[in-house]
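# Sequence and predicted structure are below.
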Amino acid sequence: MEQRNWLRELVEATLIGALVFVAIQVAVVNFRVEGSSMNPTLMPGHYLMVNKLVYFQLDTGRLGRIIPFWRPAEPRNAYLGRSPHRGDVIVFDYPRDTERQFVKRIIGAPGDTVAIANGSVSINDERLDEPYLKVRGNTDYGPLTLARDEYFVLGDNRTGSQDSRDWGTLTADHIIGKVWVVYWPQSAWGLLR
């Protein structure tokens, strides 16, 4: 009888461990910073935990076909957490080569008009306060009004970053998730705001 209880506990522990493992794999992805485009916020060699669930989208039309007695007023994609916001540091599939992932900061969100004059970014004709920058650079760009599903992303190291100024806007379907934690090296550990 003792051996049977022990076997049952082993199976339960294995199943719980497997469920936790799958949940973590669905919710979080690890990312290693390779370049200097996000200096001084993120440095080469930093390891990041990226929250994939915050931007997860539900198809309410499909959900309405599955859940009995519920029909959405207007079938659409709805975010499980929230939509990407200006200022979020995100990891995404590079639009020109989806085998590569980049990390950048969202500067412009859908509907925004982005303009850069002598390195200073304006959103909807208001200068953007960017305390995370050490050097603005002297870039000129735009103005550009973002479509319903477009984001404008820039690196924090403006003089050493290839970003939306070079390859254009980013659509939501390329976004993997929001950078949540720097977990290595230990000296850099902390939540990213």
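Yep, that arrived.

# contacts and neighbour counts: CA atoms only from here.
OK.

# got the contact list for the nearest residue to Gln57 once chain neighbours are set aside?
Using C-alpha to C-alpha, 6 or more residues apart in numbering and skipping residues adjacent in sequence, the residue nearest Gln57 is Tyr79, 4.3 Å away. Tyr79 makes contacts with 54-58, as judged by C-alpha atoms under 8 Å, 6 or more residues apart in numbering.

# mind running it again at 6 Å?
Neighbour list for Tyr79: 55-57 [criterion: C-alpha atoms under 6 Å, 6 or more residues apart in numbering].

# mind checking how far it is from Arg100?
According to C-alpha to C-alpha, to the nearest Å, Tyr79 stands 24 Å off from Arg100.

# between the contacts of Tyr79, which is closest to Gly17?
Of all these, Phe56 has the smallest distance to Gly17: 23.7 Å, by C-alpha to C-alpha.

# And the closest one, how far from Thr98?
18 Å.

# What count of nearby residues applies to Ile116?
19 (other C-alpha atoms under 10 Å).

# Sorry, wrong one. I was asking about Gly142.
Gly142 has 13 neighbouring residues, counting by other C-alpha under 10 Å.

# I'd like the distance from the longest strand anywhere in the chain to the chain centre, please.
Longest strand of the chain, by residue count under DSSP state E: strand 175-184. Its chain's average C-alpha position is 7 Å from that of strand 175-184, according to C-alpha atoms, centre = their mean, to the nearest Å.

# for comparison:
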Amino acid sequence: MENKRSKRKWLIGIVGIVILAGAVLRWVVLQPYLIPSSSMEPGLAPGDHILVNRLSYRLWSPNRGDVVVFAFPKDIKRTFVKRVIAVEGEKVELKDNKVFVNESPIQEPYVKKGDYPPYGPEVVPAGKVFVLGDNRRESEDSREWGLLPKDYLLGKAWLVYYPFQRFRFISKTS
């Protein structure tokens, strides 16, 4: 009888630790977000559910091509998802429906084709990044509200987990 109670206490303790670890992981490291708009099509579609690594920019700097979630500079209660196009010290310019960083065109296989207006050139100062949506015609981004302070970054998009047929890891080329 005593042995059964001891096993039950251990089992309850282990289950409690697993639940607590899951909650910590969920709120400290991985955070779910819903894609509400078409600004990141074709890679991320409205209704996609993604997981975001919230530790990534506490430990590392953002890199060109990262898909990021951030507090919207005009209303920090809102969150946006965009792609980092240029980082500190880089010169960014949009012309002829291409993006140039340091005067060289960058390859963007993830962009939804279409016309978009020119921008820049502008050098990204320390502490900021230049972000764009992959669907340039439908995206409110750095072209409209300016460079994004790195302090507003909430995390790096890591995984599309729902709908299941779109399940995949998010990369710099998708």
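Nice, I can see it. As the structure is a computational prediction, the values presented were derived from the model and not from experiment.

# what TM-score comes out when they're superposed?
Remark: TM-score between the superposed chains equals 0.92 [TM-score structural alignment, normalised by the length of structure 2]; 169 aligned residues with a C-alpha RMSD of 1.3 Å.

# So in structure 2, which strand runs the longest?
strand 75-86.

# how big's the offset between that one and structure 1?
Superposed on structure 1, strand 75-86 of structure 2 shows a mean distance of 0.4 Å to its aligned residues (mean C-alpha distance after the TM-score superposition for structure 1).

# Read off where that strand ends up in structure 1.
Counting by TM-score structural alignment, strand 75-86 of structure 2 falls onto residues 97-108 of structure 1.

# Other residues contacting the matching stretch?
Contacts for stretch 97-108 of structure 1 (C-alpha under 6 Å, 6+ apart): 86-94, 151-155.

# which of the residues in it are buried?
Buried residues in stretch 97-108 of structure 1, counted by 16 or more other C-alpha atoms under 10 Å: 101-108.

# and the equivalent of Gly65 of structure 2 over in structure 1, how many residues sit next to it?
Counting by TM-score structural alignment, Gly65 of structure 2 lines up with Gly87 in structure 1. By other C-alpha under 10 Å, the residues close to Gly87 of structure 1 number 15.

# Kindly report the same for Leu144 of structure 1.
17.

# returning to what we had before: downstream neighbour of the longest strand of structure 2 in the secondary structure list?
Using DSSP states H and E, the helix or strand that follows strand 75-86 of structure 2 towards the C-terminus is strand 91-95.

# Tell me the residues of structure 1 aligned with the helix or strand following that following strand.
Sequence order places strand 98-101 as the next helix or strand after strand 91-95 of structure 2, per DSSP H and E. Under TM-score structural alignment, strand 98-101 of structure 2 corresponds to residues 120-123 of structure 1.

# mean offset of the matching stretch relative to structure 2 (after superposition)
Relative to structure 2, stretch 120-123 of structure 1 is 0.8 Å off (mean C-alpha distance after the TM-score superposition for structure 1).

# Kindly report the same for stretch 10-26 of structure 1.
Looks like 2.2 Å for stretch 10-26 of structure 1 (mean C-alpha distance after the TM-score superposition for structure 1).

# center of structure 2 - which residue?
Taking C-alpha atoms, centre = their mean, the centroid of structure 2 lies closest to Val68, which sits 2.1 Å from it.

# what's the counterpart of Leu20 of structure 2 in structure 1?
By TM-score structural alignment, Leu20 of structure 2 lines up with Ala18 in structure 1.

# swap in Leu55 of structure 2?
So, by TM-score structural alignment, Leu55 of structure 2 is matched to Leu53.

# Can you get me a residue count around that match?
Leu53 of structure 1, neighbours per other C-alpha under 10 Å, totals 17.

# After the longest strand of structure 1, heading C-terminal, what element do we hit next?
strand 190-191.

# For that following strand, grab the matching residue range in structure 2.
By TM-score structural alignment, strand 190-191 of structure 1 lines up with residues 168-169 in structure 2.

# Which residue ranges of structure 2 form helices?
2-24, 56-59, 142-145 (DSSP state H).

# Which among these is found nearest to Gln165 of structure 2?
helix 2-24 (24.8 Å).

# gap between that closest one and the chain center?
35 Å.

# Stretch 58-75 of structure 2 too?
Per C-alpha atoms, centre = their mean, the centroid offset for stretch 58-75 of structure 2 relative to its chain is 6 Å.

# Which positions in it come out as buried?
Here stretch 58-75 of structure 2 shows 62, 65-73 as buried, counting by 16+ other C-alpha under 10 Å.
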